[in-house]
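> Kindly return the folded structure for what I paste below:
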Amino acid sequence: MKLRKVYPIILTAVITLLIGFAFVAFLLRPQPLDIGTVDLNTVSDGEYIGFCQNKILFAVVKVDVQDHKIIAIEVLEHKPSYMEQAEQIAGKVLSGQSLEVDAISGATLTSDTVLKAIENALKK
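Now for the predicted structure:
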């Protein structure tokens, strides 16, 4: 008899927790970012640090520029499970000398976050 009285309370608590988790996950989900362009002819030689926080995704990059060309991009910090994809998108920017590169398949939000960090570094 007691179980019949407790069962609705437990069910209500479980449903409330699931709705709460879903709501928090929705709020923390990274968003697509607008990536601008950078004219490398206006960027002086040097080492630039840029970062971007996209809700739970966070990227810190170091960009080295010499003779108005990007000579190196190092991803200093990113979520470990997406570090490989972050380094791939940085490599695409380096080889293309542009932020206008295709996102890594399956890691669009990671790609956007790293691209925005590179843009932020070069626009300082």
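> Could you use CA atoms for every contact and neighbour count after this?
OK.
> Could you look up the next helix or strand downstream of the longest helix along the chain?
Of all segments of type helix in the chain, defined using DSSP state H, the longest is helix 2-28. Sequence-wise, the next helix or strand downstream of helix 2-28 (DSSP states H and E) is strand 46-54.
> for that next one, packing partners?
Strand 46-54 sits against strand 57-66, helix 108-122, with contacts defined as 3 or more CA pairs under 8 Å, 6 or more residues apart in numbering; DSSP states H and E.
> now the helix or strand following the first one and strand 57-66, what's the angle there?
Right, the one you point to is strand 57-66. For strand 57-66, the following helix or strand on the C-terminal side (DSSP H and E) is strand 69-77. Using axes from the mean of the first three to the mean of the last three CA atoms, to 10 degrees, the direction of strand 69-77 lies 150 degrees away from that of strand 57-66.
> want to put them side by side, so please do this one too:
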Amino acid sequence: MYDKKMFRVVVASLSVLIIMMASIFIIFQWQYRSINYTNIDMADVADGIYRGRVDTLLLKVEIDVEVEDHKIKNIEFVDHVTTYEEVGEHIVNKIIEENSYQIDVVTSATASTKVITSAVNKALESAVE
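Predicted structure coming up:
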């Protein structure tokens, strides 16, 4: 009797956990796919420091983008919940190197790449408005 009751509790708990995890995954995928970009010409971006922020259910990033002579000079994380810090640094270094938020996705960090590049895009977008 006790074993059947415990089994039912465990199965019910696991079922709820699986449903919650699937819901989180579906919501995150929807948010991830809804990230869009505005086409920015760096020639239109004046010198300055601009802030961009993107929030999804699992990944959040707020960055300051420093522009000098129409080039991305520096990107600093103000706040972030992404993958490993080294991955974030690798992504921003690629953005600075290519002077564009339109970089190739970093292997095993697809979502982080998209969230960080979108935050950079939003920062640069605020520069040309």
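> mind checking how far the aligned residue in structure 2 for Ile71 of structure 1 is from Tyr37 of structure 2?
Matched to structure 2 by TM-score structural alignment, Ile71 of structure 1 sits across from Lys73. Lys73 of structure 2 sits 21 Å away from Tyr37 of structure 2, going by CA to CA, to the nearest Å.
> cool, Tyr50 of structure 2 as well?
Taking CA to CA as the measure, Tyr50 of structure 2 falls 16 Å from Tyr37 of structure 2.
> got it, and Gly52 of structure 2?
To Tyr37 of structure 2, Gly52 of structure 2 is 12 Å away according to CA to CA.
> So those two - more neighbours on which side?
Gly52 (22 against 16; other CA atoms under 10 Å).
> check contacts around that one.
62-65, 119-124 (CA atoms under 8 Å, 6 or more residues apart in numbering).
> If we use 7 Å, what do you get?
By CA atoms under 7 Å, 6 or more residues apart in numbering, the residues touching Gly52 of structure 2 are 62-64, 119-120, 122-123.
> so how far is Ala119 of structure 2 from it?
Taking CA to CA as the measure, Gly52 of structure 2 falls 5 Å from Ala119 of structure 2.
> ok, the residue nearest the centre of structure 2 to Gly48 of structure 2 distance?
The centre of structure 2 sits closest to Val115, judged by CA atoms, centre = their mean, with a distance of 2.1 Å. According to CA to CA, Val115 of structure 2 and Gly48 of structure 2 sit 22 Å apart.
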